[in-house]
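Colleague: below are the sequence and a predicted model for it; my questions follow.
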Amino acid sequence: MIRTQKYIIYFLIVTSYFLLVSGCKDKVKPGTAEVKRQVVTGVTLAEVHPSQVDEYYETSGTVKAKTISIVASRVMGTVTSVKVKEGDRVHAGQVLMTIDDRDIVQRVKAAEKAVEAAKQNKSLSDITYQRYKNLYDEKAISQQEIDQIETQKKVSDMEYERAMAMLAEAQVNHGFTRITAPISGIITEKKIELGSMAIPGIPILTVEDNSYFRIEANVDERLSGKLKRGMPVDVIIDSIGKQVKGRISEIVPAIDPMSRTFLIKVDLKMPSLKTGIYGKVLIPEGKKESILIPQKAIVEKGQLVGVYVVDNKGITTYRLIKTGKKYGEQIEILSGLSSGEKIIVGGVEKAVDGGIIK
């Protein structure tokens, strides 16, 4: 038994020796290994350098039509017709809907009758006054009698004017039964339907003038003394991917004590916008030195943002960077790159981390 165990131990020692010797044959000396790198071709390189760029204060706001008219009825009554729907384009003075006018029509007729009666009474008073005036000139009647007739004439004149005013009021009220567009634009909201009761002062339609828009944004109080009306600013509308020029048209002088900001309104000449769109306002504050690279050089890998940097040996390395503001087709680099380094700006889809450019 003991002899068998010796043979087994001897066999294991010999086997371990041969494995050790065979493993050592494949080792190489330090510093002599060659790394095989993938060759990268068809790319464009550029050397990065700092440059002077505009420094902006950035805030956000909401785009609104410059003129938004809330339409409400001036009289109470049942809606008898609705001639528009949301999205329709209308012109100023166009009839949008009508309200039951039967009671007001009767008031107009009554006022017209009152005017006719007052006119007849005025005519009679004029004739009577002229007759008594002739008698007074002939010394046939007393001063008191002519004064009485003259007063009756004045009263009839005032009654006629009062009747005319009541007729005009009735006609104006009748006109209120035809609700018209106060401005030219687009119907953006309709809050009433055929047969519903229109109540004075309750909004029923919204009309927006979509020829001009503006964006309203809150600005930090430190800029309260620096902004002026007419000052140019840049506005970025991310939803449509456009950057437009605007001018500050209004500055609200009151500062909100909670947010420490004040409101500005920037006019935009861009009819393709819509009320409610989110936008960014860039207010120029001066110049600064910064590194800019083309946005097409940026490579995103999941949540990582980086660029391919090329060293003196042509080896590419994917390096993480932190980006800042956009300047047209270029983007600011806050960290990750230094002046004089080379990056791949064209054909980035062909680049690989650890590759070599030949």
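Modeller: Good, I have the coordinates.
Colleague: from here on, contacts and neighbour counts on C-alpha atoms
Modeller: Will do.
Colleague: strands of the stretch 151-300 of the chain, start to end?
Modeller: With DSSP state E, counting those that start in this stretch, the ranges of strands along the stretch 151-300 of the chain come out as 178-180, 185-190, 197-198, 203-220, 232-237, 242-251, 261-268, 278-294, 299-301.
Colleague: okay, one more to line up with it:
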Amino acid sequence: MTNKILRVLDLSSLRTALLWIPVAVLVAGCSKPEPAPEPIRAVKVVTVQAEPLHSRLEFAGDVRARVTSALGFRVAGKLIKRQAEVGQRVKVGQVLAELDPSDYRLAAAAAQAQVAAALTNRDLASADFKRYKELREQNFISGAELERRESTLKAAQAQLEQAQAQLASQGNQAGYTRLMADVSGVVTAVQAEVGQVVGAGTPVVIIAQDGPRDVVFTVPEDRVAAVKVGEPVGIKVWANDDLLDGKVREVAASADPVTRTFQVKVELAAKDELPLGATVTVLPPSMSREGLTAIKLPTSALRRDGGGSAVWVLDTGSMTLRSQAVQVETADGNDVVIASGLTPGMVVVVAGVHVLAPGQKVQIYQGKTTPGQAAKAATAANTVATPAPAPVAPAAPAASAGK
């Protein structure tokens, strides 16, 4: 009896277990697997140290004539001929352009006619005065009448002189229809074409006068105080890399209204005749950084953090990262110069900075290098990270089959 009861209980337990098996399978299928631990990221680092600066400020400039003349007609008119062309060398007295002189010739002819009329009136007044003077000597007329004739003669003489002056002026006006070079030099610009009506004084031809040459360049407002009149500067010619000596001759007193930069003129030596418009590089020694030392980092080490720049500093004890704000002063080649925020000896991440987080645990990247390169890299980085495993010694040559 007892065995029968036990046999029934075993069947009942087996049936219950079989019923719970699908439930357990469903529960096991719905549960989330535990996430795999995040791998420790490898980072490239450098040790902060003061290094010498190698860059110097360079400014692009061009060669210009010290004196440039903008020549224009002294009268208005229609341009009918232009002999000057850009790049042409001209001499004093050479005709550059001509206006239509028809109106001025007519005006000169009218002035000539006025001179003739004034001359006739003067001669008539002179003859009257001579006749009335003889009558006065014979007491046939009063002294007042003689004085009136004398006044008429003086007025006629004045009108003649006025007409003659007018004729001379109109003659000059006709001569002003020819624009002639009053200096020797090179035509650098032409600002009027044939058929154009130009006003008096409107520039038609720009001439760079022969003589001394200047190198002209511009500097920003924060650097203009470092440029002094009389300061020697180096000038490197772009075409052949020749290095010439120059001297600052003039610094603009006010900034350009458009670029907000200050123009600087450098005097070239008389022996250094560079072509007009030649491109040069100006090297002011007062703006050179050579010989100075500062903390430098690759540009890849910087990231934006709020309103400024920051870097990741590695705590070599816990191998975790922390953010450090820095202030960038300027650039030195492909590196940036750090003004504040870092001290020598800090270990800074220089690659992949945008995928890191504060407190993240990292390891130092060990590149595939030869034993000699690995030793040099470890010495240059000067980090205190876990040293790389010692290089495996080359295996001994296998024994020959005969031994």
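Modeller: Looks like it came in fine. Not measured: the values here are computed from a predicted model.
Colleague: TM-score of the superposed pair?
Modeller: Once superposed, chain against chain, the TM-score is 0.54 (TM-score structural alignment, normalised by the length of the first structure); 241 aligned residues with a C-alpha RMSD of 3.9 Å.
Colleague: could I get the strands of the stretch 151-300 of the first structure in a markdown table, plus columns for mean neighbour count?
Modeller: Formatted as a markdown table, the strands of the stretch 151-300 of the first structure follow (neighbours: other C-alpha atoms under 10 Å):
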| stretch | mean neighbour count |
| --- | --- |
| strand 178-180 | 19 |
| strand 185-190 | 19 |
| strand 197-198 | 19 |
| strand 203-220 | 21 |
| strand 232-237 | 18 |
| strand 242-251 | 16 |
| strand 261-268 | 22 |
| strand 278-294 | 18 |
| strand 299-301 | 13 |
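Colleague: present those as a markdown table; the columns should include distance to Thr78 of the first structure.
Modeller: Formatted as a markdown table, the strands of the stretch 151-300 of the first structure follow (distance: least, C-alpha to C-alpha, whole Å):
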| stretch | distance to Thr78 of the first structure |
| --- | --- |
| strand 178-180 | 12 |
| strand 185-190 | 16 |
| strand 197-198 | 5 |
| strand 203-220 | 13 |
| strand 232-237 | 43 |
| strand 242-251 | 41 |
| strand 261-268 | 39 |
| strand 278-294 | 39 |
| strand 299-301 | 61 |
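Colleague: which of the ones you listed sits closest to Ile331 of the first structure?
Modeller: Checking the strands of the stretch 151-300 of the first structure against Ile331 of the first structure by C-alpha to C-alpha gives strand 278-294 as the closest, at 5.4 Å.
Colleague: angle of that closest one against strand 232-237?
Modeller: Per axes from the mean of the first three to the mean of the last three C-alpha atoms, to 10 degrees, the angle that strand 278-294 of the first structure makes with strand 232-237 is 100 degrees.
Colleague: so what does the helix ranked longest in the second structure touch, helix or strand wise?
Modeller: Taking DSSP state H as the criterion, the second structure has its longest helix at helix 102-137. Where contact means 3 or more C-alpha pairs under 8 Å, 6 or more residues apart in numbering; DSSP states H and E, helix 102-137 of the second structure is packed against helix 143-175.
Colleague: buried residues in stretch 303-314 of the second structure?
Modeller: Buried residues in stretch 303-314 of the second structure, counted by 16 or more other C-alpha atoms under 10 Å: Arg303, Ala310, Val311, Trp312, Val313, Leu314.
Colleague: so it matches what in the first structure?
Modeller: No residues of the first structure are matched to stretch 303-314 of the second structure when aligned by TM-score structural alignment.
Colleague: got it, and stretch 112-119 of the second structure?
Modeller: The aligned range for stretch 112-119 of the second structure is 112-119, by TM-score structural alignment.
Colleague: mean shift between that stretch and the second structure?
Modeller: Compared with the second structure after fitting, stretch 112-119 of the first structure has a mean deviation of 2.0 Å; criterion: mean C-alpha distance after the TM-score superposition for the first structure.
Colleague: buried ones in that stretch, by neighbour count?
Modeller: Of all the residues in stretch 112-119 of the first structure, those buried under the rule 16+ other C-alpha under 10 Å are Glu112, Ala114, Val115, Ala118, Lys119.
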